[in-house]
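Q: any chance you can model this:
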Amino acid sequence: MSTDFQRARAALGDRLRELRRSCPDGRLTGTQLAERLGWPQSKVSKLENGRQTATAEDLAAWAEGTGQPQVIGELTARLKGLESDYRSWRRQLAAGHKPVQDTLNAEHAQTKVFHAWQGAMITGVLQTADYARHVFLRYAELHRSKRDTEEAVRSRLMRQEGLYDPGKRFNILVGETALRSLICPPSVLAAQLDRLIGVVGMDTVNLGVVPFSAPLKIPPANGFLVYDERLVIVEDWHAELWINDQDSVTTYMRVWNTLRESAVFGAEAQRVISEARRSL
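A: Presented below is the predicted three-dimensional model:
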């Protein structure tokens, strides 16, 4: 969890504590507020001490319970500020994978220049339906989330329409590990690699592969996506980080450009993909 996120959540907790202590009808203890809201007292404590992230419903209930409904808008704005930086998978996947994909589709729709790095998995915008299906199933198992696999697959494939938009550019780097990782059956991976071979040479797509044999200036780490150099989305096991401060975006672009120096493109990229395909 990022330090900035921890600080913001702690600041929200301080505000909630302030509201509890300044009730118009008299100061409430944590136990009294918990009883009023029908919550365990531990929840009130965790929210005030920044050890649990509130939902929008939690904040609305807190404002009403402390007799200050006029602050709901303020609290909701604070929560959106938190979520703009840190989006836990537990919270995001409560309604399944499709809403997450729909949110990403909205970012893709407004983006002209897209950069991506994925070391161990094919980037979503280039995935076949079968490959995407297996990825969603694996993550649903990991996070024990709602299984809306087919809806999520359809939503993910919708953004592939952008590949045929002459006003967009997709600069995508993948590691050779991604070409060989059996996150799906070999027959599905084979079809996925055929798809990648077909993408090489498209005028809207600049696809590079970082081979196992390539010298690296930096160790390849987490995958990330850059939208018009205004937003970076980084995926980790527990959460997605949405990063929009310019210094951080510049750092991720520097990482992408450094990895690009180790990548091969065009016919050489097709050769590396074809070798992985034959190995299946």
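
Q: CA only for contacts and neighbour counts going forward, please
A: Fine.

Q: quick one: buried residues of stretch 203-220?
A: Buried positions in stretch 203-220, judged by neighbour count with 16 or more other CA atoms under 10 Å: Thr204, Val205, Asn206, Leu207, Gly208, Val209, Val210, Pro211, Leu216, Pro220.

Q: between these, which is nearest Gln70?
A: For these, the minimum distance to Gln70 (CA to CA) is 47.8 Å, reached by Pro220.

Q: and the closest residue to the closest one other than its chain neighbours, what does it touch?
A: In space, and not counting its chain neighbours, Pro220 is closest to Gly119: 6.8 Å by CA to CA, 6 or more residues apart in numbering. Listed by CA atoms under 8 Å, 6 or more residues apart in numbering, the contact partners of Gly119 are Val174, Gly175, Glu176, Thr177, Ala178, Pro220, Ala221, Asn222, Gly223.

Q: please generate a structure for the following sequence too, so the two can be compared:
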Amino acid sequence: MTADYQQAREALGLRLRELRINAPGGRLTGPQLAARTGWAQSKISRLERGQQTATAEDLEAFAKGCGSPEAAGELQEMLRGVESRVRPWRRQLAGGHRAVQNAHNAEHAAASLFRGWEPAMVMGILQTPDYARSVFTRYAELQRSPQDTDAAVRSRMKRQEALYDPSKRFHIIMWESALRALVCPPSVLLSQMDRLHGAIGMDTVELGIIPLAASLKIPAATGFWVYDDRKVVVETWHAELWIDDTPSVRTYLRTWNVLRESAVYGADAHNIINAARRALTTR
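A: Here you go, the predicted structure:
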């Protein structure tokens, strides 16, 4: 959890406590508010201390319980500020994957330099439609979210138009394991490798691959994107982290640069892709 996210959550908690203490009918205790909302008192405490992230429905019930229903809009605006940093998948995917892809498309449109690291699968900006379809289907099953797979694939393919924009640059690093992970049928993965071969020759793309046998200065952990030098998006199992505080962005840039030291490019990257292809066709 980033420091700026926790500070935003604590600020929301302080505002909640202020509403309870200054309730129009007189100060409410935690147990009194819990009785009005039907919650455990411990939930009131966690929300006010910034130890639990409220939902929009929680904030509406809290404001109503305090006798200040008109404050719900203000509280929900503060919540949107919190969630601009941590975006739980259960909320983002409530309507499917397309909305998430559209949000990323907007960020891509506003940036010109992209640095990305992906240890487990092919980076989205380089995925074929069939590969992306397999990924979206599996994540929808995992997150138990609506399957709008075709719409999500179309949105991701729309983003790839930026690869042909001469004003943009994509500096991508992937671990060799991403080329071997069968998150899709073998035939789809073979076509995906052809796509990667072609990407290496693009003038807007610098594609590096870290061999499995390479010496690593740091562990090959979670994948992330850096937009210009101002924002980082990190995907975890429960949420996306959107990070824009300067110290944290600099940490990710240092991480990317350290990982890049272990990557190979050009003909050497082609050789790794070919080795993965041979391994797949001889299974």
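
Q: of all the buried residues of stretch 203-220 of the first structure, which two lie farthest apart?
A: So, these by CA to CA: farthest apart are Thr204 and Leu216, at 26.5 Å.

Q: just the buried residues of stretch 203-220 of the first structure: which are in strands?
A: Val205, Asn206, Leu207, Gly208, Val209, Val210 (DSSP state E).

Q: please report the distance of the first one from Val199 of the first structure.
A: Same thing as Val205 of the first structure. Distance of Val205 of the first structure to Val199 of the first structure, computed by CA to CA, to the nearest Å: 7 Å.

Q: distance to Ala132 of the first structure added to the ones in strands among the buried residues of stretch 203-220 of the first structure, as CSV?
A: Formatted as CSV, those follow (distance: CA to CA, whole Å):
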residue, distance to Ala132 of the first structure
Val205, 19
Asn206, 21
Leu207, 19
Gly208, 20
Val209, 20
Val210, 22
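
Q: from the residues you listed, which is closest to Ser187 of the first structure?
A: For these, the nearest to Ser187 of the first structure is Val209 (21.1 Å; CA to CA).

Q: corresponding residue for that closest one in the second structure?
A: Under the alignment by TM-score structural alignment, Val209 of the first structure pairs with Ile209 in the second structure.

Q: if we can go back for a sec, could you dump the contacts of Gly119 of the first structure into TSV with distance to Asp165 of the first structure added?
A: TSV is the format used below for these (distance: CA to CA, whole Å):
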residue	distance to Asp165 of the first structure
Val174	22
Gly175	26
Glu176	27
Thr177	29
Ala178	26
Pro220	30
Ala221	30
Asn222	28
Gly223	24
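
Q: span of stretch 159-171 of the second structure from start to end?
A: End-to-end distance of stretch 159-171 of the second structure (CA to CA): 16 Å.

Q: mind listing what Tyr131 of the second structure touches?
A: Remark: with contacts taken as CA under 8 Å, 6+ apart, Tyr131 of the second structure is in contact with Cys184, Val188, Leu189, Gln192.

Q: is it part of a helix or strand, or is it coil?
A: helix (DSSP: H, G, I helix; E, B strand; the rest coil).

Q: how far away is the equivalent of it over in the first structure from Ile172 of the first structure?
A: Alignment note (TM-score structural alignment): Tyr131 of the second structure maps to Tyr131 of the first structure. Distance from Tyr131 of the first structure to Ile172 of the first structure, counting by CA to CA: 18 Å.

Q: if we can go back for a sec, by neighbour count, which of the contacts of Tyr131 of the second structure wins?
A: Most neighbours among the contacts of Tyr131 of the second structure, by other CA atoms under 10 Å: Leu189, with 24 neighbours.

Q: before we move on, the earlier item: doesn't Ile173 make contact with the match of Val209 of the first structure?
A: Yes - contact criterion CA atoms under 8 Å: Ile209 of the second structure and Ile173 qualify, at 5.6 Å.

Q: quick check: closest non-adjacent residue to Ala132 of the first structure.
A: Residue nearest to Ala132 of the first structure in three dimensions, not counting chain neighbours: Val153, with 6.1 Å by CA to CA, 6+ apart.

Q: what's the answer for Pro129 of the second structure, then?
A: Using CA to CA, 6+ apart, the closest residue to Pro129 of the second structure is Val153 (6.2 Å).

Q: repeat for Thr76 of the first structure
A: Closest residue in space to Thr76 of the first structure, ignoring its immediate chain neighbours: Ala56 at 6.2 Å, by CA to CA, 6+ apart.
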